[in-house]
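Engineer: just a sequence and a predicted model for now, questions to come.
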Amino acid sequence: MCKSFEVLEGYLEKELDVEIKPFIATDYTGV
């Protein structure tokens, strides 16, 4: 259970990193 949660958390972090970084980049260049 705990191990599965850690794997899921790491997966979500990677997904958020992929989605957020391009958004921040376009946000800065858009300004």
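Structural biologist: Arrived safely, thanks for sending.

Engineer: use CA for all of it now, contacts and neighbours both
Structural biologist: OK.

Engineer: so what's Leu8 up against?
Structural biologist: Shown in contact with Leu8 (CA atoms under 8 Å, 6 or more residues apart in numbering): no residues.

Engineer: just the element for it, please.
Structural biologist: Using DSSP states H and E, Leu8 falls within helix 2-30.

Engineer: and that helix, what's buried?
Structural biologist: Residues of helix 2-30 classed as buried by neighbour count (16 or more other CA atoms under 10 Å): none.

Engineer: can you give me the offset of that helix from its chain's centre?
Structural biologist: In terms of CA atoms, centre = their mean, to the nearest Å, the centre of helix 2-30 is found 0 Å from the chain centre.

Engineer: before we move on, what about stretch 20-31?
Structural biologist: That offset, for stretch 20-31, works out to 14 Å (CA atoms, centre = their mean).

Engineer: got another, please set it beside the one above:
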Amino acid sequence: MDFRVDIEGLDSLKNNLDRSSENLEQVLNAMRSR
């Protein structure tokens, strides 16, 4: 196995998850503030 490829894939996956969780927080905050 080529671990470098896996690590890069996990890095991009983590970044995508970070962005998704930020978006979810914004949605939740918007719903709470109503």
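Structural biologist: Sure, I can see it. Predicted model, so just to flag it, every value in this text is computed and none were measured.

Engineer: which residue would you name as the spatial centre of structure 1?
Structural biologist: In structure 1, the C-alpha nearest the mean C-alpha coordinate belongs to Leu16, at 1.6 Å (CA atoms, centre = their mean).

Engineer: and Leu17 of structure 2, what pairs with it in structure 1?
Structural biologist: Aligned by TM-score structural alignment, Leu17 of structure 2 pairs with Leu16 of structure 1.

Engineer: any idea how far that match lies from Val31 of structure 1?
Structural biologist: Leu16 of structure 1 sits 22 Å away from Val31 of structure 1, taking CA to CA, to the nearest Å as the criterion.

Engineer: and if you look at Glu6 of structure 1?
Structural biologist: Distance from Glu6 of structure 1 to Val31 of structure 1, counting by CA to CA: 37 Å.

Engineer: same deal with Asp17 of structure 1?
Structural biologist: Relative to Val31 of structure 1, Asp17 of structure 1 is positioned 21 Å away (CA to CA).

Engineer: again with Glu13 of structure 1
Structural biologist: 26 Å.

Engineer: for Ser4 of structure 1, same thing?
Structural biologist: Counting by CA to CA, the gap from Ser4 of structure 1 to Val31 of structure 1 is 40 Å.

Engineer: and if you look at Pro22 of structure 1?
Structural biologist: 14 Å.

Engineer: what do you get for Ile20 of structure 1?
Structural biologist: Computed with CA to CA, the distance linking Ile20 of structure 1 and Val31 of structure 1 is 17 Å.
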